[in-house]
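coordinates only, no sequence provided:
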């Protein structure tokens, strides 16, 4: 295995600066290997006000237990720093978050002092380009309590046709109205100010007719609907399908499985899929 190079950070990377760097320098990147860098930060203390704001935007109850998706936004600045380093082979702009898997080994609380680590691995070919996995690990003391895999697709060509979009035919358990400002509200708590989420005009610059919701907001919103029914340790695995164009009405459906739950988020009128997930 290649030698890793761990860099201990003493503060959270500035996402505004990093996104600016991505826009100004990121389009010309190329390479064939992922960096061996590991970014680490500790101790990371939880800001109760920020936790409360995140919970409200995503629909979670206000408690001292962290929603399972909350550590993702703590690690996200480290991911962006890694993806905007000069030795990263692909531009951040245009890299698409296509799947996310989180495993919680035990609950995390607002009083915990956390250690974050982020690295990238598993570069592989895809019919439409290349995929790679951003790995985030959260530890308390010497024990890993939470880890995630965020899979990104970097398109390098048109690839083959994926065929017609699947249509979900199950009846929704609930229908949610997603407001047109949810991208800006989630950006305020996550720091992810990708212009495709903020305003119709900036989204159109990247080929979208309207602003789109963050994929990790849709995942968090679905998991908020399961509160009170999940164990202390579990894995939730989602695949992001078609974007949610804002504003929107979406259907949410669940089904029991042998190991836990399945769930889907889809257009309330079109039945086209936005997200599919499994909880085990």
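Perfect, I can see it now. This structure is a prediction, so every number in the text was calculated from the model and none was measured.

can we go C-alpha only for contacts and neighbour counts from here?
Will do.

who are the packing partners of the helix or strand harbouring residue 149?
According to DSSP states H and E, residue 149 maps onto strand 143-155. Applying 3 or more Cα pairs under 8 Å, 6 or more residues apart in numbering; DSSP states H and E, we find strand 143-155 packed against strand 95-104, strand 129-140.

next, count neighbours for the closest residue to residue 5 other than its chain neighbours.
Among residues not flanking residue 5 along the chain, residue 37 sits closest, at 4.8 Å (Cα to Cα, 6 or more residues apart in numbering). Residue 37 is surrounded by 18 other residues when neighbours are defined as other Cα atoms under 10 Å.

show me the contacts for residue 37.
Residue 37 is in contact with 4-7, 82, 119-120, counting by Cα atoms under 8 Å, 6 or more residues apart in numbering.

helices of the chain, start to end?
Ranges of helices in the chain, per DSSP state H, are 15-25, 48-58, 70-84, 182-190, 200-204, 215-224.

what's in contact with the fifth one?
Read it as helix 200-204. Residues contacting helix 200-204 (Cα under 8 Å, 6+ apart): 195-197, 208-212.

in it, what counts as buried?
For helix 200-204, a neighbour-count test (16 or more other Cα atoms under 10 Å) marks 200, 202-203 as buried.

another structure for you, compare them:
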């Protein structure tokens, strides 16, 4: 039986009041620094206000050398005139960081956890094309471990919406809601998918992905900087793990992708890639601890 395609993320009318058009890609390093400095001042809660601005970046062309570096580190084929299904996230990430590092974004950037991403790609996207990016915060929702923000990125070619994503980011804090005792073991007990490959990850994966994507978060760079944030070792970027899985799995030109980030992948380390039908996952080297689970299918969903 063919597994059902993942449900596309919904696209409600964004709760925004203003549109701000950018003249260039924001630099990530100052945004990370600003977000870190403002983090101690934030008091997250699901009913907090959030920025209502749409950031728009028109006339964007892809740096082909940077794209090739991204393809190599993630395992995608190189040289084709096509963007990998996850690469528009890299293009839109500086806009998302500009929103999330601002004073009016209610969740602290430090400790913010990327928990899931849903992607719709409506057609193949040439690497030589010209695109317009739009990013906005869709809203906040309560989570059993804190407050989760939903951030939307849209990519247009001319007037056509060709790609969109919806990422959720969790700020952990006390909620007064008791945790379910079975929640921690739910993923552990799930039957693993058939193993398709075992990957031995080098300690520099985070640095190589950071150089290609621009996301040089200290927790991904080196054990010394990761320890400052409570990690004994550097961890892989969540978006590298989903990109690496999709490079192995393959995606149709028009695709729907859904992935949930379940546990950090320590570097260096060994993981097993499992897949069956449209589902894929990463687990710890012994095949027990789930790091990532996801599914991919055609768009529109059948």
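Nice, thanks for sending it over. Keep in mind that this is a model prediction, so the values were computed, not measured.

quick one on the thing from earlier: can I get the helices and strands packed on strand 143-155 of structure 1 in CSV with distance to residue 275 of structure 1?
As requested, those are exported to CSV (distance: least, Cα to Cα, whole Å):
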stretch, distance to residue 275 of structure 1
strand 95-104, 9
strand 129-140, 19
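
residue 184 of structure 2 -> structure 1?
Aligning on TM-score structural alignment places residue 184 of structure 2 opposite residue 163 in structure 1.

what about residue 272 of structure 1, how many residues close to it?
By the criterion of other Cα under 10 Å, residue 272 of structure 1 has 20 neighbours.

so what does it match up with in structure 2?
For residue 272 of structure 1, the residue aligned by TM-score structural alignment is residue 289.

one more: residue 132 of structure 1?
When the two structures are superposed using TM-score structural alignment, residue 132 of structure 1 falls opposite residue 149 in structure 2.

for its match, list the residues it contacts.
Neighbour list for residue 149 of structure 2: 137-141, 168-170 [criterion: Cα under 8 Å, 6+ apart].

likewise residue 190 of structure 1?
Contacts for residue 190 of structure 1 were tallied using Cα under 8 Å, 6+ apart; they are 54, 73.

with residue 18 of structure 1 instead?
Each residue near residue 18 of structure 1 by Cα under 8 Å, 6+ apart is listed here: 80-81, 84.

and for residue 88 of structure 2?
Counting by Cα under 8 Å, 6+ apart, residue 88 of structure 2 makes contact with 155, 163.

quick one: map it onto structure 1.
Across the two structures, residue 88 of structure 2 finds its equivalent in residue 71 of structure 1, going by TM-score structural alignment.

how far away is that match from residue 147 of structure 1?
Residue 71 of structure 1 sits 9 Å away from residue 147 of structure 1 when distances are taken as Cα to Cα, to the nearest Å.

so what's the residue positioned nearest the centre of structure 1 closest to, chain neighbours aside?
For structure 1, the residue sitting closest to the mean C-alpha position, by Cα atoms, centre = their mean, is residue 216 at 4.0 Å. Setting aside the residues directly before and after it, residue 216 of structure 1 is nearest to residue 69 in space (Cα to Cα, 6+ apart), at 7.8 Å.

doesn't residue 220 make contact with the one you found?
Yes. Here residue 69 of structure 1 lies in contact with residue 220, judged by Cα atoms under 8 Å, at a distance of 6.0 Å.

ok, so of the contacts of helix 200-204 of structure 1, who is nearest residue 54 of structure 1?
Of all those, the one with the least separation from residue 54 of structure 1 (Cα to Cα) is residue 197, at 16.5 Å.

for that closest one, what are its contacts?
Applying Cα under 8 Å, 6+ apart, one finds that residue 197 of structure 1 lies in contact with 183-184, 187, 203, 211-214.

make JSON lines from these and add distance to residue 55 of structure 1 to it.
JSON lines is the format used below for the contacts of residue 197 of structure 1 (distance: Cα to Cα, whole Å):
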{"residue": "183", "distance to residue 55 of structure 1": "15"}
{"residue": "184", "distance to residue 55 of structure 1": "15"}
{"residue": "187", "distance to residue 55 of structure 1": "13"}
{"residue": "203", "distance to residue 55 of structure 1": "26"}
{"residue": "211", "distance to residue 55 of structure 1": "22"}
{"residue": "212", "distance to residue 55 of structure 1": "20"}
{"residue": "213", "distance to residue 55 of structure 1": "16"}
{"residue": "214", "distance to residue 55 of structure 1": "15"}
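
among these, which two are most distant?
187 and 203 (14.2 Å).

count the residues that sit near residue 101 of structure 1.
Burial measure for residue 101 of structure 1: 18 neighbouring residues, criterion other Cα under 10 Å.

to clarify, my last question referred to residue 24 of structure 2.
Counted with other Cα under 10 Å, the burial measure for residue 24 of structure 2 works out to 11 neighbours.

map it onto structure 1.
Aligning on TM-score structural alignment places residue 24 of structure 2 opposite residue 11 in structure 1.

wait, residue 104 of structure 2 touches residue 50, no?
Yes. Applying Cα under 8 Å as the test, residue 104 of structure 2 and residue 50 come out as touching, 6.1 Å apart.

so the two - more neighbours on which side?
Neighbour count, other Cα under 10 Å: between residue 104 of structure 2 and residue 50, residue 50 has more, with 22 against 14.
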